[in-house]
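1. Mind folding the following:
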Amino acid sequence: MRNFIASAVVAVSVLAAPMAQAQAPEKLVQRINASHAILHELMATPDKGIPLDIAASAQCVIVIPSFKKGAFIFGGEYGQGVATCRTGHGWSAPVFVQMAGASFGFQIGGQSTDLVLIGRTHQSVEHLLKDKVKLGGDASVAGGPVGRSAQASTTELANAEFLTYSRNKGLFAGIDLQGDEVNQNVKDTGALYGHDVSFEKVLNGGEPTPAVAAHFVRTVNELFRKGRAHKAK
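-> Predicted coordinates:
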């Protein structure tokens, strides 16, 4: 009887996790889908996107769809996105992050841009495990080069932990995000997985990728694989 009850508890636990993930709030699913769409378009325009050499060295990828400077000034939605990091057996399940402090000249309440951050060192992973990371302070950062064969050849680019990009009207360009802060969004991450879970566990590969985020992680992995194949030539 005890064995039966124990088996039943295990079965319920195994089933509960996928069910909780399947009930992820729609706003989180939309954020993941928007992030996936940005990366998918990036891959479709290699001559105007992130260089394959940069993709090959990626340790973490952060995507912030529709970052609005005006919203940040008035205390509203400033920028929320998705992050994944490379593990020993592929790319991790995603976590949610927030970002604030951009100062790249948009009119208040007006325009928005999509941001992509490429973490290129193991330190970039460690920084994402902190509650708050200040770009240019805690972690070195530089606007990334653009184009199929462009390389991070200058000293500043070569030493940067994060290379940063913006996208407007389908065109990617390097962007200066010195002074911006990236924060963990623990609440939304917990809502995606159906329970409280640490960034460390997720980004180190300790959580399976939810079905609603599988396409995002798959696209990051494809971008990384294309970069590695290009570098091996």
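2. all contacts plus neighbour counts: C-alpha atoms, from now on.
-> Fine.
3. Lys68 and His122: what is the separation?
-> In this view, Lys68 and His122 are 29 Å apart by CA to CA, to the nearest Å.
4. wait, I meant Asp180
-> Distance from Asp180 to His122, by CA to CA: 20 Å.
5. Please identify which of these two sits among more neighbours.
-> Neighbour count, other CA atoms under 10 Å: between Asp180 and His122, Asp180 has more, with 18 against 14.
6. How about that one, nearest residue that isn't a chain neighbour?
-> Closest residue to Asp180 apart from its sequence neighbours, by CA to CA, 6 or more residues apart in numbering: Gly101 at 4.6 Å.
7. So Ile73 sits against Phe106, correct?
-> No. Ile73 is beyond contact range of Phe106, at 11.1 Å (criterion: CA atoms under 8 Å).
8. So for the lengthiest helix in the chain, what gets flagged as buried?
-> Counting residues, the longest helix found in the chain (DSSP state H) is helix 2-22. Applying a neighbour-count criterion of 16 or more other CA atoms under 10 Å, one finds Gln21, Ala22 buried in helix 2-22.
9. another one to check against the first:
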Amino acid sequence: MKKILSLLIVLAAALVARADSDDDRYRFIDRVETCEAILREFQADPARAIPAQVLQNAKAIVITTQFKLGIGLGLQEGYGTILVKKADGKWSIPVVIRAGQASVGLQLGGTRLESVYVIMDERTPRLLFEGRFNIGVDAAAAFGPHDSEVEKSNQKLLNVPVLVYTNQKGVYAGATVKSGYITRSDSINRAFYAVDYDLPELLYGNFVNPIPGYVRPIVEYVTELSP
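-> Reported below is the predicted structural model:
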């Protein structure tokens, strides 16, 4: 009887673990598809679109969505995905991350913040190897020029490590950004890709081959924008 009970406990634990893994897979797919939709929406709007001059020099692209809710101390929590351009010139598979920030001041109601971070150097994406990257602190960041204001593009601005694009109103190209952070979310990536590798290996290695169909659209779209 004890053996049967022990077996049932082990079986139940395995089923729970499988359910958690399936939840992570569905969550991963939803987040990647949401981030792809955000990037497409940005590029379809000249007021928000990222110029080709910026994209062709990109070393990595981070897309995030966050929801702010609070009074007094505004807390933003959300998620995103990162892709890097590897040494062979090909874009990596997407890796899911967490995103957030805190702001002090009167915050009423809720606001959804969508952002695209175009990383212009090879060092900055690797800051995530340590687990967390603070935007504008660990690497300089500034709001980037849009298609509608491409004349504001200049070499000095293009040399900023992180160019930020957001659905916030009232921002202007070149303004310094010191807000927000992104962190690793290794468990959800391991669950989806069914590997024991974490962010560094998934971004810069070739351990997932062929590319799963669910993530191929975002890889192909980013490749189209920045061949």
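10. what helices or strands is the helix or strand just after the longest helix of structure 1 leaning on?
-> Later in the chain than helix 2-22 of structure 1, the nearest helix or strand by DSSP states H and E is helix 26-44. Other helices and strands packing on helix 26-44 of structure 1, by 3 or more CA pairs under 8 Å, 6 or more residues apart in numbering; DSSP states H and E, are strand 60-68, strand 80-87, helix 214-232.
11. Average separation of the following helix or strand past helix 26-44 of structure 1 from the aligned part of structure 2, please.
-> Downstream of helix 26-44 of structure 1, the first helix or strand assigned by DSSP H and E is helix 52-56. On superposition with structure 2, the mean distance recorded for helix 52-56 of structure 1 (mean CA distance after the TM-score superposition for structure 1) is 0.7 Å.
12. against structure 2, where does helix 52-56 of structure 1 fall?
-> The alignment of helix 52-56 of structure 1 onto structure 2 (TM-score structural alignment) spans residues 52-56.
13. Can you tell me what sits against that stretch?
-> Stretch 52-56 of structure 2 has contacts (CA atoms under 8 Å, 6 or more residues apart in numbering) with Val118, Leu158, Leu225, Ser226, Pro227.
14. Neighbour count for those - can I get that in CSV?
-> CSV is the format used below for those (neighbours: other CA atoms under 10 Å):
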residue, neighbour count
Val118, 26
Leu158, 20
Leu225, 14
Ser226, 19
Pro227, 15
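15. Need the max-distance pair from those.
-> For the contacts of stretch 52-56 of structure 2, the maximum inter-member distance is 17.8 Å, found between Leu158 and Pro227 (CA to CA).
16. roughly how far apart are Ile4 of structure 2 and Val10 of structure 2?
-> For Ile4 of structure 2 relative to Val10 of structure 2 (CA to CA), the value is 10 Å.
17. Looking at the two, which is more packed in?
-> Neighbours per residue (other CA under 10 Å) separate Ile4 of structure 2 from Val10, with Val10 holding more: 12 against 9.
18. Aligned counterpart of the more buried one in structure 1, please.
-> So, by TM-score structural alignment, Val10 of structure 2 is left unmatched.
19. what about Val10 of structure 2, helix or strand, and which?
-> Going by DSSP H and E, Val10 of structure 2 is in helix 2-44.
20. Can you find the partner of Glu222 of structure 1 in structure 2?
-> In structure 2, the residue paired with Glu222 of structure 1 is Glu224, using TM-score structural alignment.
21. count of neighbours near its match?
-> 9.
22. now do Gln30 of structure 1
-> Neighbour number of Gln30 of structure 1 under other CA under 10 Å is 12.
23. and what of Val116 of structure 2?
-> Neighbour count for Val116 of structure 2, taken as other CA under 10 Å: 25.
24. what does Thr166 of structure 2 give?
-> 19.
25. try Val62 of structure 2
-> Neighbours of Val62 of structure 2 using other CA under 10 Å come to 24.
26. can you check the one 3 residues further on too?
-> For Thr65 of structure 2, the tally of surrounding residues (other CA under 10 Å) stands at 23.
27. Equivalent analysis for the one 4 residues further on, please.
-> Residues near Leu69 of structure 2, counting by other CA under 10 Å, number 17.
28. With adjacent residues omitted, what lies nearest to it?
-> Leu69 of structure 2 sits nearest to Gly110 (CA to CA, 6+ apart), 4.4 Å away.
29. same check, this time on Tyr214 of structure 2
-> Per CA to CA, 6+ apart, closest to Tyr214 of structure 2 is Ile29, 6.7 Å.
30. check contacts around Glu220 of structure 2.
-> So Glu220 of structure 2 contacts nothing (CA under 8 Å, 6+ apart).
31. Asp176 of structure 1 now?
-> Phe104, Val141, Ala142, Gly143, Thr164.
32. again, but for Gly80 of structure 2
-> Arg31, Val32, Cys35, Val62, Ile63, Thr64, Thr65, Val96, Ile97, Arg98, Ala99.
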